[in-house]
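A.B. asks: what shape does this take:
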Amino acid sequence: MKFEKLQALGNDYIFIDCIRQRLGKINFPLLSKRICDRNFGVGSDGLILIQRGRKTGFGMRMFNPDGSEAELCGNGVRCFARYIFESGLSSKKYQKVETKKGIVETEILSFSPDKFWIKVDMGIPILEANKIPVKSKKRFFIQEKIKTGKKNVSVTCVNIGNPHTAVIVRDIPEDWKEIGSKIENSKNFPHRTNVEFVKVKSRNKIELRVWERGAGATLSSATGGCAALVACVLAGKIESEAEVSFERGNLKITWDKEKNHIFVEGPAERVFSGVYEF
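C.D. replies: Next comes the predicted model:
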């Protein structure tokens, strides 16, 4: 099968065009485990399928390296928008993309052979604990304590199409990966959770480290950036528009309070293409 690899701020995905290729019956969770392996496969943070949508022209399915299927991927959907435009599947800069979470709107703001700059409407941030989901008797889970081994960590939980847990810190802890793994698999989260460690740099800038559910440490996460911004706004630490800094670059994220929607702007870049035998 033919594939294309794209990345957004180092968050890399393998794309398989299921529209132009007749692939037959494939076990996609197993394929994701194998093709995403960085030692024995192509290597990536996830597998994304390009399909026709039931309600829109295009549908996107995303699988983590452990084979689990994610509801939404903010960096992935920007790369998706670039792929369908650049490959000729669509000539439109504006798209409605059907995901497991629902319909997501994308817009190509500018492009060149080297870089595309794309805006995504990520929708409404969900704060109700039972909808995230997180086990709690309280309606919201904002700056609440959870146990990670011997430590109690203060967290805020938000659903941006998928569950996120933001940990606001003075400095990124050296053992953030270990803590992230413990939070991801905590009994507090029925569907596990993505984890973001957030350092506030100013009223308009935050810095993140990302531990993704089913993938581990990744260089960036757009949905994670959205969740982190919401958590910091609720804590009164930043404005509703901020630069969100990752290890390999920045995103512009805005929480439009009137619409109660979150918007992300950022790059999407092509890496290489190839053929994979499965």
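
A.B. asks: please make it C-alpha for all contacts and neighbour counts, starting now.
C.D. replies: Fine.

A.B. asks: residues contacting the most centrally placed residue in the chain?
C.D. replies: When the chain is reduced to its mean C-alpha position, the nearest residue by Cα atoms, centre = their mean turns out to be C73, at 3.6 Å. Counting by Cα atoms under 8 Å, 6 or more residues apart in numbering, C73 makes contact with M62, S221, A222, T223.

A.B. asks: turn the residues you listed into TSV, including distance to E207.
C.D. replies: Below are the contacts of C73 laid out as TSV (distance: Cα to Cα, whole Å):
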residue	distance to E207
M62	26
S221	12
A222	13
T223	14
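
A.B. asks: I have a second one here; can you model it like the first so I can compare?
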Amino acid sequence: MSRTFLKMNGLGNDFVVIETATQAFEPTPEEIRAIAKRGDGGVGCDQVIAIDPPKAPGAAAYVRFWNSDGDEIGACGNGTRCVAWLLMQSSGKEAVAFDTSAGRLSGVAAGEKLVTVDMGPPALDWTQIPLSEEMNTERVELQVGPIDAPLVHTPVCVSMGNPHVVFFVDAPVSDEFATGTGSLVEHHPLFPEGVNVGFAHIAARDHIQLKVWERGAGLTSACGTGACAAQVAAVRRGLTDRKARIQFESGSLVIEWRESDGHVIMTGPVSMDFTGKLPVAA
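C.D. replies: Next up, the predicted model:
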């Protein structure tokens, strides 16, 4: 039996979304890879998302995320906005909460196909990222390139339900640089679970230009948790104010690391692309 899906995106970061209330979805990594593959019968996406019935009081759903390489992950920022928008559309409400393996997330309508989500507080201890050895996550002892002239060095580490390392760069980096450097760092021994790699250029106290190499997905047009991690990293270093615009080539997100409760608040657009049916084998 084929399964119905929704194709959505947030700033070009695209998703296959499957609602499981009326159709079972317990995919193998191979099935996820087949769905995510672009061309050759796959739908094509950066992540696959399952919206399950809720497991706990106060939640509208339980949500699962997979990267295109088949690995299940704890959080996906742009995907969270898409899920929140869908749940608000189906309920007719202006606010919604749902659970993930990384904890409870919530969203509110912020305009026409514009959603604000509470991504919760960042995890900053080295055991929470996690790192393979004890280290100050505000200034991690890591560099790429020659010892006397590293390409990037001394990043900040943040977990937003998934691990991120953020390098600050003097100018926006090219896709080639992000791919070459990001693919090296993603599987560095310091990160036993792999890591998402961000390259952040501070354009102003309220403006970061960002490119992200995503763990298990590669270079993507936008990364919501990567934007959250970059803003948290910049605030920790004193480089930006608490609220800033995080700019990707495909558009921008507004991220605030709220001082009152330490939560990270993300506002950005969602887009519904099309609906379809997965191949029977998927």
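
A.B. asks: about what we covered before: the residue nearest to the centre of structure 1 pairs with which position in structure 2?
C.D. replies: Under the alignment defined by TM-score structural alignment, C73 of structure 1 is paired with C76 of structure 2.

A.B. asks: likewise F272 of structure 1?
C.D. replies: Counting by TM-score structural alignment, F272 of structure 1 lines up with F274 in structure 2.

A.B. asks: its match: how many residues sit nearby?
C.D. replies: Neighbour count for F274 of structure 2, taken as other Cα atoms under 10 Å: 10.

A.B. asks: and if you look at the one 5 residues further on?
C.D. replies: Number of residues near P279 of structure 2 (other Cα under 10 Å) recorded here: 15.

A.B. asks: helix, strand or coil: sort out it for me.
C.D. replies: Assigned with DSSP: H, G, I helix; E, B strand; the rest coil, P279 of structure 2 falls in the coil class.

A.B. asks: excluding its backbone neighbours, what's nearest A34 of structure 2?
C.D. replies: Spatial nearest neighbour of A34 of structure 2, excluding adjacent residues (Cα to Cα, 6 or more residues apart in numbering): G42 at 5.5 Å.

A.B. asks: list the contacts of that neighbour.
C.D. replies: Contacts of G42 of structure 2 (Cα under 8 Å, 6+ apart): A34, I35, A36.

A.B. asks: TSV for those residues, including distance to P146 of structure 2?
C.D. replies: TSV is the format used below for those (distance: Cα to Cα, whole Å):
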residue	distance to P146 of structure 2
A34	39
I35	40
A36	36
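
A.B. asks: of these, which is the nearest to G262 of structure 2?
C.D. replies: For the contacts of G42 of structure 2, the closest approach to G262 of structure 2 (Cα to Cα) belongs to A36, at 34.3 Å.

A.B. asks: the alignment partner in structure 1 of L190 of structure 2: how many residues sit nearby?
C.D. replies: Using TM-score structural alignment, the equivalent of L190 of structure 2 in structure 1 is N188. When neighbours are defined as other Cα under 10 Å, N188 of structure 1 has 16 of them.

A.B. asks: check whether N188 of structure 1 really touches K137, as I assumed.
C.D. replies: No. Applying Cα atoms under 8 Å as the test, N188 of structure 1 and K137 come out as separate, 11.5 Å apart.

A.B. asks: returning to what we had before: can you give me the distance of the residue nearest to the centre of structure 1 to D66 of structure 1?
C.D. replies: Going from C73 of structure 1 to D66 of structure 1 by Cα to Cα, to the nearest Å gives 15 Å.

A.B. asks: which parts of stretch 136-154 of structure 2 are buried?
C.D. replies: T137, E138, V140, Q143, V152, H153, T154 (16 or more other Cα atoms under 10 Å).

A.B. asks: max-length helix in structure 2?
C.D. replies: helix 77-91 (DSSP state H).
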